[in-house]
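the sequence and its predicted three-dimensional model are supplied below.
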Amino acid sequence: MKNTGEDLSVIIPAKNEESGLRKVLPLLKEILPHAEIIVVNDGSTDATAAISMKYGATKVVSHPYSKGNGAAIKTGARNATRETVLCMDADSQHDPSKIHMLIGKYYEGYHMVVGARRRESQASFARAFGNGLYNRLASWVVGHKIQDLTSGFRVVNRKKFLSFIDLLPNGFSYPTTITMAFFKVGYSVGYVEVPVYKRLGKSHLSVVKDGFRFFLIIFKIATLHSPLKIFIPFALAHLVAGLGYYLYTYLAFYQFRNMSLLMISLGTVIFLMGLLSEQITALYYKDKI
């Protein structure tokens, strides 16, 4: 028997997405007739709010100005009343017919299930390359394979999601943050491969600006997740450089120069900073479980 949404809140962030909502909302109502559907109108200048109400949204929460995709998701999570939250885009990229695949996986015992995009579903070669790089970097940090770090199509336990809400950025990189945070505390994260279709309307994502921001977010969360994985390579680089320079100056000039001492000292300090960060991280996450 398929889930009809009695325990599900659907959160749809929307900024000038009236064309996509005309297509998505009727499909959602058909597939999940009893779900709570929350459209967060993120400062739209078109008829997003009116279209949402017309086509069956349970709630429309409007921001007075655009705060960002992540901020809209956070608003939706705060206004949701059901135990489980489904996040999806309003631009028809996410196929509502695949929702039951995510829900089915979720009820196998996962705390979050992500709709992982197929390679051919990526919007462009640059996006595909960038997302692949993010996935590999994040997988190294968390020690688990991450199939899709940035997908906004996901089912998650609402209470566990809200426990990390203070970590989530207001921009498009909220999926990155919540995924890595869940791995940090040992929650179960699953993946279901899904197709993603061409969006209706104009994308609000900048490949260059938001791509650089994603990298900053990954490193930020990496230092909150496994600081030593970030600090140790830098510490080793300084220590090896310092010892190597010392060996060179000793063999060539029979001297121990200040630069060697500086590099070795810097390496030691960076390593100790990593240890301290590891302890601070442990204290931060101990109340999140």
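Sure thing, it's come through. Nothing here was measured: the structure is a model prediction, and the numbers come from that model. Numbers count the residues shown, from 1 in each chain.

please make it C-alpha for all contacts and neighbour counts, starting now.
Will do.

the helix or strand hosting residue 40 - contacts with which helices or strands?
The secondary structure element spanning residue 40 is strand 36-42 (assigned by DSSP states H and E). Under the contact criterion of 3 or more CA pairs under 8 Å, 6 or more residues apart in numbering; DSSP states H and E, strand 36-42 touches strand 8-14, helix 48-54, strand 59-63, helix 69-79.

so how far is it off the chain centroid?
With CA atoms, centre = their mean, to the nearest Å as the basis, the distance from the averaged C-alpha position of strand 36-42 to the chain average is 19 Å.

tell me where the stretch 151-289 of the chain has helices.
In the stretch 151-289 of the chain, the segments counted as helices under DSSP state H, counting those that start in this stretch are 158-162, 174-185, 207-225, 227-253, 258-285.

another structure for you, compare them:
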Amino acid sequence: MNRLSIILPAKNEAPALAVLLPRLRAAQPEAEIIVVDDGSIDDTRSVCKGSGVECLSSPYSMGNGAAIKRGARAATGDILVFMDGDGQHDPADVARLLDQLNRGYDMVVGARDWGSQAGVGRGLANTLYNWLATRMTGHPVLDLTSGFRAVRADKFREFLHLLPNGFSYPTTSTMAFFRSAYPVAYVPIKAAQRIGKSHIKPLRDGVRFLLIIFKIATLYSPLKLFVPASVVFFLMGCVNYAWTFIHEGRLTNMSTLLWSAAVIVFLIGLVSEQITALTYRRDQ
């Protein structure tokens, strides 16, 4: 029988953990539960001790992704379940994820509905990510950024070197699994209102969300993003040339610049494709 490890990254989430950990222990009494304390200055450690849960503490904050990596390295289970430590995820849903995992999948993600999104802006951004990831991979991606997921430990640890220390570990791990042909499934869930204050900051994380879009492409198949962009530049150059030739009877620098941009963007995509292939190559 596979041993289960449940990993919860947490930063100043003591009030939420005080409610969540007893429920989680009741739902999964045999599981190894690890709280990765990301430099908390509240009572996170004492709450974990009172609940009989292992707590890995960091002297300062390293990021959500760093906490995930630390927890994955320390876990002894064959199956890893990642949950947010803010009380959004229902411990009862762990069993649903595990049931789907046992049907032959290597990763099962808890997919939030629209009502579970943290605001309209976040909901629209996640909808865009899901659409782009679906187009890139050719597989339905129902929730690219969900932090509630069950994975096979050996498969997940293959990609620890790719995971960022920040908040985008779900995007990275999902695209890495698709790229490596590890089957991914989705289970609908409802996320509750978080307990406490969110660590998301609109300005900083708005830039992060834009970077995620490029990460989606570069983690799977860069040419699928760069080739259409190259074609757009080429067509713009052709349109500009046709307009200036008809009206002025000459070739302008703008047309030449757009065609040059098309070639450069295509070459960047070609090089990125080779780098991506090398990133996923494993020594036998």
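Cool, the structure landed. Just so it is clear, the model here is predicted, and its values are computed rather than measured.

onto which residues of structure 2 does the strand holding residue 40 of structure 1 map?
Using TM-score structural alignment, strand 36-42 of structure 1 lines up with residues 32-38 of structure 2.

what count of nearby residues applies to the equivalent of residue 6 of structure 2 over in structure 1?
When structure 1 is aligned by TM-score structural alignment, the residue opposite residue 6 of structure 2 is residue 10. By other CA atoms under 10 Å, the residues close to residue 10 of structure 1 number 25.

touching, residue 10 of structure 1 and residue 83? I think so.
No. When contacts are counted by CA atoms under 8 Å, residue 10 of structure 1 is not listed as touching residue 83 (11.0 Å).

touching stretch 159-173 of structure 2 from outside, list them.
Residues lying outside stretch 159-173 of structure 2 but in contact with it, judged by CA atoms under 8 Å, 6 or more residues apart in numbering, are 62-67, 69, 144-147, 156, 176, 212, 215-216, 219.

equivalent analysis for stretch 269-280 of structure 1, please.
By CA under 8 Å, 6+ apart, the surrounding residues in contact with stretch 269-280 of structure 1 are 223, 224, 226, 227, 228, 230, 231, 232, 234, 235.

for the match of residue 6 of structure 2, give me its contacts.
So residue 10 of structure 1 contacts 35, 36, 37, 38, 85, 86, 87, 88 (CA under 8 Å, 6+ apart).

just residue 202 of structure 1 next, same as before
Counting by CA under 8 Å, 6+ apart, residue 202 of structure 1 has no contacts.

to which residue of structure 2 is it aligned?
Structural alignment places residue 202 of structure 1 opposite residue 197 in structure 2 (criterion: TM-score structural alignment).

quick one: that match and residue 12 of structure 2, what's the gap?
As for residue 197 of structure 2, its distance to residue 12 of structure 2 is 9 Å (criterion: CA to CA, to the nearest Å).

same deal with residue 210 of structure 2?
When distances are taken as CA to CA, residue 210 of structure 2 and residue 12 of structure 2 turn out to be 27 Å apart.

surely residue 24 of structure 2 meets residue 89?
No. Using CA under 8 Å, residue 24 of structure 2 is not in contact with residue 89, being 10.1 Å away.

okay, the two: which has more neighbours?
The neighbour count for residue 24 of structure 2 versus residue 89, taken as other CA under 10 Å, is higher for residue 89 (21 against 18).
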